[in-house]
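Visitor: What follows is a predicted structure for the sequence shown.
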Amino acid sequence: MKVLTFSTLFPSSVRPSHGIFVETRLRELLKSGQVESRVVAPVPWFPSGNARWGEYAKFAATPAREQRHGLDVLHPRYLLVPKVGMTSAPLTLALGARGAVRQLLDEGFDFDLIDAHYYYPDGVAAALLARWFGKPLTITARGTDLNLIPQYALPRGMIDWAARRAAGSIGVCSALMDVLRGRGHDPARLHVMRNGVDLERFRPLPQAAMRAELGVDGEPLLLSVGHLIERKGHHVAIEAVAELVRTRPGARLVIIGEGEERAALTSLAARRGVTAQVHLTGSLPNTELLKWYSAADLLLLCSSREGWANVLLESMACGTPVVATDIWGTPEVVAAPEAGRLVAERTGAAFASGIEALLAAGTDRAATRRYAEGFSWQATTEAQLRLMREVAAAGVPEVQHA
């Protein structure tokens, strides 16, 4: 089969960690030898690659076309208009990508279907492209695209429009497909295909050796990983450590990630008197993450929303159990005592209690690793292949009616 992978969430030489979960699933699929793919990963147009523009400069510096791990990736530009971009993005995204899709067809890559990732704006734009080029479509939902964005009326209507045109909608957890099911979409077109974890990339390393190499200590040593935004809840992790040090003065928290909340988090740690106990590393590559996961005693995920959080499985694959908010797809990941604990309230006190309960019960790093080994990519790859064969054989489906 020939598959066109479409998403703005895809790595580039300039942003190698951006959307790496989409690339990982595709690379696992390609290992089957039954699929050939080209990738169209649009980036917003920006006029200058001057470093003073920060992340925006990376848009301008992204190559128009590149090879990544043997994958041919095109990065067409699209216009993302400030303030009104949320509602106009699906159309400008589709228009910006149309030339790249036509180019692939002209080069002889007559794909059987479009496989889009992230429902809005990417999935809506892909639905437009599928209509223009007469191709069937699958769309994968990954989290905020269905658990947050549909709170806005116009995007919600466009998501419904795209879902009625998709031959298959895929959720990385059941909770996401429940959203579409609740909005009246055909259950026969809704599929759950969880993310797996790379068990070779993320593996247990000797904890004491990793602590020595990284120059950290802590009893317990806690980790919080993700973009420094409110939704990820790093502030809750800081509050938890402030509670924890009352009975465990050796507790330490390492926050890995970068983002707009950095100054606010630093200020919060100072106000709570835990500046010495909290360390922010900035963003780190997977090769370094592996060491931190292995060094830590526990991973904290204090998110308000998650589809299927990859950091949970990455941590568990390194033998480190987790304490996480009991929301959306997370209970599907943390489903056994050896995986960790779920916390009902998103507060520092509740997380501190969850940490204490897990430590009191004792942790078994080998058991946590064995649990993670049940989440290989094989089942997801086989499910994708079955669905793609069906979609390609059936051609463009009839549009569902609301």
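Guide: Structure's in. What do you need? Keep in mind that this is a model prediction, so the values were computed, not measured.
Visitor: For the rest of this, base every contact and every neighbour count on C-alpha atoms.
Guide: OK.
Visitor: Compute the number of surrounding residues for residue 52.
Guide: As a burial measure, residue 52 scores 9 neighbours (other Cα atoms under 10 Å).
Visitor: ditto for residue 191
Guide: By other Cα under 10 Å, neighbour count at residue 191 equals 20.
Visitor: The one 10 residues further on now?
Guide: As a burial measure, the neighbour count of residue 201 was computed by other Cα under 10 Å and equals 13.
Visitor: Need the three-state assignment for it.
Guide: Under DSSP: H, G, I helix; E, B strand; the rest coil, residue 201 falls in the coil class.
Visitor: For residue 3, which three-state class applies?
Guide: Note that with three-state DSSP, the state of residue 3 is strand.
Visitor: What about it, how many residues nearby?
Guide: Counted with other Cα under 10 Å, residue 3 comes out at 20.
Visitor: Repeat that for residue 35.
Guide: Residue 35 has 14 nearby residues by other Cα under 10 Å.
Visitor: From residue 4, how far off is it?
Guide: 10 Å (Cα to Cα, to the nearest Å).
Visitor: repeat for residue 254
Guide: Residue 254 is 39 Å from residue 4, by Cα to Cα.
Visitor: Same check on residue 130?
Guide: 10 Å.
Visitor: Now do the shared contacts for these two.
Guide: When contacts are counted by Cα atoms under 8 Å, 6 or more residues apart in numbering, residue 130 and residue 4 have residue 114 as shared neighbours.
Visitor: Against residue 343, how distant is residue 308?
Guide: According to Cα to Cα, residue 308 stands 16 Å off from residue 343.
Visitor: Tell me which of those two has more neighbours.
Guide: Using other Cα under 10 Å, the more surrounded residue of residue 308 and residue 343 is residue 308, with 25 against 19.
Visitor: for that one, helix, strand, or coil?
Guide: coil.
Visitor: Quick check, residue 56 in contact with residue 47.
Guide: No - Residue 56 is not in contact with residue 47 according to Cα atoms under 8 Å; the separation is 9.0 Å.
Visitor: So which of the two has more stuff around it?
Guide: Legend: neighbour count by other Cα under 10 Å for residue 56 and residue 47, higher for residue 56 (17 against 10).
Visitor: Please report the distance of that one from residue 81.
Guide: 13 Å.
Visitor: got the contact list for residue 398?
Guide: residue 165.
Visitor: right, I mislabeled it, should have said residue 231
Guide: So residue 231 contacts 303-305 (Cα under 8 Å, 6+ apart).
Visitor: Most neighbours of all the residues you listed, which one?
Guide: For the contacts of residue 231, the largest number of neighbours (other Cα under 10 Å) sits with residue 303, at 22 neighbours.
Visitor: can you tell me which residues contact it?
Guide: 231-233, 324-325, 346.
Visitor: Most widely separated two among the residues you listed?
Guide: 231 and 324 (13.0 Å; Cα to Cα).
Visitor: The structure to be compared is supplied as follows:
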Amino acid sequence: MLNVLTLSSLFPDATRPNFGIFVERQTAALAQRPGVSVRVVAPIGLPVWPLARAARFRAQAALPVAETWHGLSVARPRFVTLPGTGGRFHVAALVRALCPLLDRLWEEQRFDVIDASFFFPDGPAAVALGRRYGVPVSIKARGADIHHWGRAPATRHQVARAAARADGLLAVSDAMADDVAALGVARQRVRVHHTGVDQAIFQPIDRSAAKQALGIRGPLVVSLGALIPRKGHHVVIDAVARLPGVELLIVGEGPERDALAAQVARLGMGERVQLVGGIPHQALPPLLGAANVMALASASEGLANAWVESLACGTPIVITPAGGAGDVVTSRTAGRITAPEAEAFADAIRDVLEQAPDPWTVRAAVRDFTWAANAAALHSHLAGLVARRQAAGQASSG
């Protein structure tokens, strides 16, 4: 039996059901593998008073410290974050909070490996905890954990040190693996580990009927992602403004909502653009299946789940050359990779609309992106780390 401790500060809870849902799916698929036992530790960072009194932090503070979440045993310890410090003290605070909990878990059932599914602060904390318990550690790079924390002055040295000291490294795409290597580790140490998608749920549907259900008659573009500058929704709005008759649904929530709404009003596009807000993950397939194009003008990505889910629904994508774009847009049927500029996006969207590729042919671009394949690769990776640690221990004792 392989006993895995999954450590992830990016994990859904009752206050944020879509937050890190891909980590939940990956972990659940791993737990279903024969011979694997998984326990999840999903720490929640809470700021010091008085910021902790904000509604969203109060809701998170009220979450259970342990629960069964969609069949997974999940512990949710709290750790203190200090606003204004750039995350410099996140790792130390996280380790302090985790040691008592992991000591108890260790007494109940020793774990063989720690799987940190986000690079910061999880990765550096996992390395420290791996040394405490004498077990190997794997860290996965997903995007912002490297592009932000791995470059920020207060945290970049902690990220680089964790990369150097981890027993195994994973990345969601080839480009992300290159970014991890740029921290100062050998590229061959970083294994590409693609995300998965539930292909029984995300699949092509009757596009005309799906549009009718939404009250949309003409071409439809969906832009899916958090409403933050990095996702580039403002570029897509400007692009659609250049495409008469095309409608746009922006799906997501975030601090840029008011600015995007003002942009829509300024352009006089209120009848063609809707800010849908956040929706449950299970409500995405009919929306993506209705769209003719999913467009996302990201400034940076690892390998966006929105890309894979859209393609699985048979909807081609128009995206920037960010992160693992080339891992999924492997043909013109799958979509276009273009510059994050309104005119370029408009041209690419128009091109895809004119091409109107067959949805099932589009879907073929991500036929290998399954949770079963994801879990099998993760199982092999983690078991290999444990085997190497055991072999090294036997060699040193011999």
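Guide: Noted; the coordinates are in hand. What you are looking at is a predicted structure, and each value in this text was computed from that prediction instead of being measured.
Visitor: returning to what we had before: for the buried ones among the contacts of residue 303 of structure 1, write the corresponding ChimeraX selection.
Guide: To isolate in ChimeraX the members of the contacts of residue 303 of structure 1 that are buried, counting by 16 or more other Cα atoms under 10 Å, one can use:
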select :232,233,324,325,346
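Visitor: need the helices for the stretch 1-150 of structure 2, in chain order.
Guide: 21-31, 55-61, 90-108, 122-133, 144-147 (DSSP state H, counting those that start in this stretch).
Visitor: Single out the most deeply packed of the ones you listed.
Guide: Comparing the helices of the stretch 1-150 of structure 2 by mean neighbour count (mean count of other Cα atoms under 10 Å), helix 122-133 comes out on top with a mean of 22.
Visitor: Counting by contacts, list what it packs against.
Guide: Applying 3 or more Cα pairs under 8 Å, 6 or more residues apart in numbering; DSSP states H and E, we find helix 122-133 of structure 2 packed against helix 90-108, strand 113-116, strand 137-141, helix 156-165.
Visitor: Including distance to residue 365 of structure 2, could those go into CSV?
Guide: Output for those, formatted as CSV (distance: least, Cα to Cα, whole Å):
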stretch, distance to residue 365 of structure 2
helix 90-108, 38
strand 113-116, 28
strand 137-141, 23
helix 156-165, 31
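Visitor: Out of those, flag the one nearest residue 352 of structure 2.
Guide: Set against residue 352 of structure 2 and scored by Cα to Cα, those come closest in strand 137-141, at 31.2 Å.
Visitor: Helix 122-133 and the closest one, what's the angle between them?
Guide: Counting by axes from the mean of the first three to the mean of the last three Cα atoms, to 10 degrees, strand 137-141 of structure 2 lies at 180 degrees to helix 122-133.
Visitor: roughly how far out does strand 137-141 of structure 2 sit from the chain middle?
Guide: In terms of Cα atoms, centre = their mean, to the nearest Å, the centre of strand 137-141 of structure 2 is found 14 Å from the chain centre.
Visitor: residues making contact with it?
Guide: With Cα under 8 Å, 6+ apart, strand 137-141 of structure 2 has contacts from 113-119, 123, 126-127, 130, 163, 166-172, 176-177, 180, 302, 382, 385.
Visitor: And the strands in the stretch 201-350 of structure 1?
Guide: 221-225, 252-256, 278-282, 298-301, 322-325, 340-343 (DSSP state E, counting those that start in this stretch).
Visitor: Tell me the helices and strands packed up against the last one.
Guide: The elements that strand 340-343 of structure 1 packs onto, with contact taken as 3+ Cα pairs under 8 Å, 6+ apart, are strand 322-325, helix 348-361.
Visitor: can we see that at 6 Å?
Guide: strand 322-325 (3 or more Cα pairs under 6 Å, 6 or more residues apart in numbering; DSSP states H and E).
Visitor: counterpart of residue 281 of structure 2 in structure 1?
Guide: Alignment note (TM-score structural alignment): residue 281 of structure 2 maps to residue 286 of structure 1.
Visitor: how far away is its match from residue 279 of structure 1?
Guide: 18 Å.
Visitor: Show me which of the two is the more surrounded one.
Guide: Using other Cα under 10 Å as the criterion, residue 286 of structure 1 and residue 279 rank with residue 279 on top: 17 against 13.
Visitor: so the more buried one touches residue 251, yeah?
Guide: No - if you go by Cα atoms under 6 Å, residue 279 of structure 1 and residue 251 don't touch, sitting 11.7 Å apart.
Visitor: separation between residue 365 of structure 1 and residue 316 of structure 1?
Guide: Separation of residue 365 of structure 1 from residue 316 of structure 1 (Cα to Cα) stands at 8 Å.
Visitor: Repeat that for residue 96 of structure 1.
Guide: 40 Å.
Visitor: Ok, residue 323 of structure 1 next?
Guide: Counting by Cα to Cα, the gap from residue 323 of structure 1 to residue 316 of structure 1 is 11 Å.
Visitor: So for those two, which residue has more residues nearby?
Guide: residue 316 (33 against 24).
Visitor: And the more buried one? What does it align with in structure 2?
Guide: That one, residue 316 of structure 1, aligns with residue 311 by TM-score structural alignment.
Visitor: Tell me where the stretch 151-300 of structure 1 has helices.
Guide: 153-165, 174-182, 207-214, 234-244, 262-271, 286-295.
Visitor: Point out the most buried one among those.
Guide: helix 234-244 (a mean of 25).
Visitor: And residue 270 of structure 1, what's its match in structure 2?
Guide: Checking TM-score structural alignment: residue 270 of structure 1 goes with residue 265.
Visitor: Give me the distance between its match and residue 249 of structure 2.
Guide: From residue 265 of structure 2 to residue 249 of structure 2 the distance is 15 Å (Cα to Cα).
Visitor: rewinding a little: export the strands of the stretch 201-350 of structure 1 to CSV and append columns for distance to residue 152 of structure 1.
Guide: Output for the strands of the stretch 201-350 of structure 1, formatted as CSV (distance: least, Cα to Cα, whole Å):
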stretch, distance to residue 152 of structure 1
strand 221-225, 28
strand 252-256, 31
strand 278-282, 32
strand 298-301, 26
strand 322-325, 24
strand 340-343, 28
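Visitor: Just tell me which of the ones you listed ends up closest to residue 190 of structure 1.
Guide: strand 322-325 (25.7 Å).
Visitor: How about residues contacting the closest one?
Guide: Applying Cα atoms under 6 Å, 6 or more residues apart in numbering, the contact partners of strand 322-325 of structure 1 are 298-302, 340-343.
Visitor: With structure 2 overlaid, how far apart is it on average?
Guide: Average distance, strand 322-325 of structure 1 versus aligned residues of structure 2 after superposition (mean Cα distance after the TM-score superposition for structure 1): 0.7 Å.
Visitor: Done for today, thanks.
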